[in-house]
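would you be able to build a 3D model of this:
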Amino acid sequence: MLTLTGWDWGLGNMTYGPLWRRHRRLFHQYFNQHAVTAYKQDLEEASHKLLQRLLLQPEKFVYHLRYMLGAEFLSAVYGIHDAEEIDQYLAIAEKAIQGAEEALIPGSFLVDFLPTLKYVPAWMPGALFKRKAAEWKRNAMAMRNVPWQNVSAALDSHKPCIGASMLERISHLIGSEHAGEEEVAKNVAGTTYAAGSDTTYATLHIFFLAMVLYPDVQKRAQDEIAAVVGDDRLPNFSDYDKLMYLKAIWMECIRWQPAVPLGLAHKTLADDEYNGFRIPGRAIVMHNTWAILQDPKVYSEPKTFNPERFLRDGAWNLEVMDPAVIAFGAGRRICPGRYFAELSVFINAARILHTFDIMPALDAEGKQIKVEPDMTSGFVIHPKPFQCSIKPRSKAAESLIRGGNSDN
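You can find the predicted model right below:
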């Protein structure tokens, strides 16, 4: 396995089969830069519910982030809004995502290097990977199939969601042709939910960590939001182009601690070469997202959370590389859900900062509990557990959270 840490990797021979192209066309159809605008109202409603949960139980902010991001994607993908159904599907998805994150780390199991081991019986000593794979498959199939049962009802009731749109697109097909296209649609929906909800949750979790560690950044963002929005409403997507510093915070979140630090594995189809190194055909190749985004030649003082690096004289600093071109993958396999993720993080971060102060928690003696920028390891990374204080900024802010004039 080869890990590439340079910006100018030359990978011209990647696996790119016809089935993947069919899936990818659907991803881009429903998540391109223009298509995601259809989800703005749902995102605003979900963000308001998150504010209300944070107000009632701020100490459970991590749980609220995961729950609301999961519910957000269930709504957009499957048209699921019922709280009881959301709880059921989130429990199913949690198991599947945990398995996927373990399985997607190349080299985790000996079979990655000795493919013939895939033929040994599952009961043999050393074949734990086969028993794990069987369980992961059951969980993944449940995540793909169970929520899909809701899509036909969403289509019949004219509830807008990606699954219903895909079903409508193939409604003219019959027999095996319809069944085959529905399988592709199921895969797209399941992948969208699994990949999008967990990575977006991780980025918002990283955002909370950054706000605790860098109060000056938080204060500047709050001042910008107040100047644009005022104090009688919540931020909405009409403010998007005016909140440049907040968008810079989003860019710095995905640079400072990219949720998927090694990206997805690729495999070369033929021999290739990179900086004088021969890459044999069929080699697993990783582009080291974390190393690229922490390169001091590209980003000065890379370990410091500094959104201002992306701004100059009130405009974007075009001399600094946009981390999104790396953080969401590279080349033909760049994440098609990146625009949806940006909208989700933007509206949640804007409304959280407008209504809450995120500060270090205090111990029994009134001293600040120290927080470190420590992250878990794995395919998707998250901040290790930390405590913080989340309090409404004012009575007016609390009124907005409880249901005042939220969007106008």
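
contacts and neighbour counts: CA atoms only from here.
OK.

contacting residues around stretch 339-346?
With contact meaning Cα atoms under 8 Å, 6 or more residues apart in numbering, stretch 339-346 is reached by 31-33, 36, 40, 43, 196, 200, 203-204, 240, 246-247, 250.

if we use 10 Å, what do you get?
Stretch 339-346 is contacted by residues 30-37, 39-40, 42-44, 46-47, 69, 72-73, 196-197, 199-201, 203-204, 207, 235-237, 240, 243, 246-247, 249-251, 324, 338, 349, 352 when judged by Cα atoms under 10 Å, 6 or more residues apart in numbering.

and the residues you listed, which are buried?
Buried residues within the contacts of stretch 339-346, counting neighbours by 16 or more other Cα atoms under 10 Å: 30-32, 36, 39-40, 43-44, 46-47, 69, 72-73, 196-197, 199-201, 203-204, 207, 235-237, 243, 246-247, 249-251, 324, 338, 349, 352.

so who does residue 3 touch?
For residue 3, the contacting residues are 262, 265, 284, 285, 286, 287, 288, 289, by Cα under 10 Å, 6+ apart.

another one to check against the first:
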Amino acid sequence: MAYSLTTWLAVLSFLWLLSKVARKPRHPPYPPSPKTPWPIIGNALHVPRLRPWLTYRTWGKENDNKIFHLEALGQHIIVLNDIDDAIELMEKRSSLYSDRPHMPLLSLMGMDINAGLLPYGDVWRQHRKVYQQGFRKEIVGSYHPIINEKCTKFLQRMMAQPEGLKEHSEFYTASIILSIVYGHEFDSSDDPILVTTKRAIELSSPEFVSGSLLINSFPVLLNIPKWLPGGGFHDVAAESRKALHDMVEMPYEVVMSRMQSGDNKPSLLQDLLEKQRAKGTYDISVLKNVAGIAFAAGVETTETTLESLFLALAMYPEVQKKARAEILRVIGTTRLPAFEDRPALPYIEALCREVHRWRPAVPAGVPHATTHDDIYQGYFIPKGSLIFFNTWGMTQNQDIYPEPEVFKPERFLDADGSLNDDDRHVVFGFGRRLCPGRHLAIDVIWLTAARIIAAFELSNPRDPVTGQSIDLDVHQYTGDLFSHPPRYVCTIKPTGVAALLRSDVI
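Predicted structure coming up:
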């Protein structure tokens, strides 16, 4: 006898309800759910696909919950909207909350080279140790000459072609990190290493976080032939694997070729290779992976933050005016700001903190996973749960940051104009999964902000007919893992200090 799909669903739903009634709870309740789960599939249809950070924040406000629970196809999801909960779980209980979700699709895509996505364990520790060798705070200071040089060239490109701000920003961030990591210099956006890396980033992000729930919940679906409906992911995964392989191998071969020919140029990868050779340990794959992902992740996050910086400066001329006044008072007009000036420029520092808060580059965070069952505030959090820390919800918390939509550096200053103690950058994550490249990113953003404010005046575009200012749209950020602002054109006018860019005095 043939049964319809509706009949089978009805039977399965009845059995599911029967099992729920018969099952005696053996643990405390889960955190409250913002939506009533469906039989069998749970909250699978409720999990937001587009800009999840906005939905998570709305759910938290509507239900007056800072922590809530979803269950989708058997996968438990815990969302944290409050920074105190994130600190308690992912830092104070880091031994339980430092894993990453098991997503079989990642390996198929070649993303298992990314230390940020590796499961908590010895392989991850190997990668993390290498990252710390190259990007701890005291080491990043040695990269300041490179940042200084690239920043000057970036400003010169802006002055020559102000309408190409986005392209200049992409080129700028890539040139810094390629120079630091590989000692690789390039003059064109057609550079093969740059093109390959950009393609790898496009193919490998961000679907593994916000989508592919069905495949990751039922790995058997990976066996679907690519010629069957639904099997098209095989082609995308194959292209991603090749692009990621090339992204890692191409610059490594460049460094090795230079080393073998004696034409050495200082770079992080060469330094790591020489240190491992001296110690007699030589795990090339770890070094190649660390270098490749440091470049890819660093370019994407830093570029996104710069885009938000320029947007904020154009939208808030009064902020820009205060910042420029501080620079003129401390430095004058005979040179551009330098890292040595940083302690004397608290408003610029507060402005940079506000950029990270106002529009975090990764607003939904990268999910953690639990290695064991846990109980928190009387709620049960099972082993294997996905833990999302909603960065957006934390940085837009109006109880901590009144009028959170407003770009206001003063919120990081005391009454006397000195920096307050709110120096925690939640945008870089928590606990043992804290972004290892954060010190480099913070330094790049600071020098860029200080110099661009000194050399240029950014403002909203103007209507070519009426001459009236056109407000920029700040709300249509992309819904990806790395959330970019909408493409915008702002008016860029050189100040008197910009003349220094044509001379050797910087």
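
what's the TM-score here?
Here the TM-score for the pair of chains, by TM-score structural alignment, normalised by the length of the first structure, is 0.93; 397 aligned residues with a Cα RMSD of 1.7 Å.

just to revisit the earlier point, tell me which of the contacts of residue 3 of the first structure fall in strands.
Residues of the contacts of residue 3 of the first structure located in strands (DSSP state E): 284, 285, 286, 287.

can I get the residues you listed in a markdown table including distance to residue 9 of the first structure?
Converted to a markdown table, those look like this (distance: Cα to Cα, whole Å):
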| residue | distance to residue 9 of the first structure |
| --- | --- |
| 284 | 14 |
| 285 | 11 |
| 286 | 10 |
| 287 | 8 |
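
export those residues to JSON lines and tack on neighbour count and distance to residue 60 of the first structure?
Shown next, in JSON lines, are these (neighbours: other Cα atoms under 10 Å; distance: Cα to Cα, whole Å):
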{"residue": "284", "neighbour count": "18", "distance to residue 60 of the first structure": "40"}
{"residue": "285", "neighbour count": "19", "distance to residue 60 of the first structure": "39"}
{"residue": "286", "neighbour count": "18", "distance to residue 60 of the first structure": "35"}
{"residue": "287", "neighbour count": "24", "distance to residue 60 of the first structure": "35"}
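
please, where are all the strands along the stretch 101-250 of the second structure?
Assigned strands in the stretch 101-250 of the second structure: none (criterion: DSSP state E, counting those that start in this stretch).

corresponding residue for residue 201 of the second structure in the first structure?
Under the alignment (TM-score structural alignment), residue 201 of the second structure pairs with residue 97 in the first structure.

wait, I meant residue 504 of the second structure
Alignment note (TM-score structural alignment): residue 504 of the second structure maps to residue 404 of the first structure.

do residue 372 of the second structure as well
Counting by TM-score structural alignment, residue 372 of the second structure corresponds to residue 270 in the first structure.

wait, its match sits on residue 283?
Yes: counting by Cα atoms under 10 Å, residue 283 is a contact partner of residue 270 of the first structure at 8.7 Å.

more neighbours, the two?
residue 283 (17 against 14; other Cα atoms under 10 Å).

for the more buried one, what are its contacts?
Here residue 283 of the first structure is in contact with 1, 2, 265, 266, 267, 268, 269, 270, 271, 272 (criterion: Cα under 10 Å, 6+ apart).

likewise for residue 94 of the first structure?
Contacts for residue 94 of the first structure were tallied using Cα under 10 Å, 6+ apart; they are 66, 70, 100, 139, 140, 143, 194, 198.

I'd like to know how far the counterpart of the fifth one in the second structure sits from residue 364 of the second structure.
It stands for residue 140 of the first structure. The alignment partner of residue 140 of the first structure in the second structure, by TM-score structural alignment, is residue 244. Per Cα to Cα, to the nearest Å, residue 244 of the second structure is found 24 Å from residue 364 of the second structure.

can you tell me how far the spatially closest residue to residue 95 of the first structure that is not a sequence neighbour sits from residue 39 of the first structure?
Sequence neighbours aside, residue 139 is the residue nearest to residue 95 of the first structure in space, at 6.2 Å (criterion: Cα to Cα, 6 or more residues apart in numbering). Distance, residue 139 of the first structure to residue 39 of the first structure, using Cα to Cα: 28 Å.

which bit of the second structure covers the strand or helix carrying residue 247 of the first structure?
If you go by DSSP states H and E, residue 247 of the first structure is part of helix 244-256. Per TM-score structural alignment, the counterpart of helix 244-256 of the first structure in the second structure is residues 346-358.

for the match of residue 372 of the second structure, give me its contacts.
Neighbouring residues of residue 270 of the first structure by Cα under 10 Å, 6+ apart: 12, 13, 14, 15, 279, 280, 281, 282, 283.

now a ChimeraX select for only the buried ones of the residues you listed.
A single ChimeraX command selects the buried members of those (16+ other Cα under 10 Å):
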select :14,279,282,283
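
from the contacts of residue 270 of the first structure, pick the one nearest residue 313 of the first structure.
Minimum distance to residue 313 of the first structure across those is 38.5 Å, recorded for residue 12 (Cα to Cα).

just say helix, strand or coil for the closest one.
At residue 12 of the first structure the chain is in coil, as set by DSSP: H, G, I helix; E, B strand; the rest coil.

my guess is it contacts residue 285, does it?
No: when contacts are counted by Cα under 10 Å, residue 12 of the first structure is not listed as touching residue 285 (11.8 Å).

between those two, what contacts are shared?
Here residue 12 of the first structure and residue 285 have residue 268 as joint contacts, going by Cα under 10 Å, 6+ apart.

dump the contacts of residue 270 of the first structure into JSON lines; add distance to residue 6 of the first structure as well.
Supplementary listing: the contacts of residue 270 of the first structure in JSON lines, determined by distance: Cα to Cα, whole Å:
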{"residue": "12", "distance to residue 6 of the first structure": "15"}
{"residue": "13", "distance to residue 6 of the first structure": "18"}
{"residue": "14", "distance to residue 6 of the first structure": "18"}
{"residue": "15", "distance to residue 6 of the first structure": "21"}
{"residue": "279", "distance to residue 6 of the first structure": "15"}
{"residue": "280", "distance to residue 6 of the first structure": "18"}
{"residue": "281", "distance to residue 6 of the first structure": "20"}
{"residue": "282", "distance to residue 6 of the first structure": "21"}
{"residue": "283", "distance to residue 6 of the first structure": "18"}
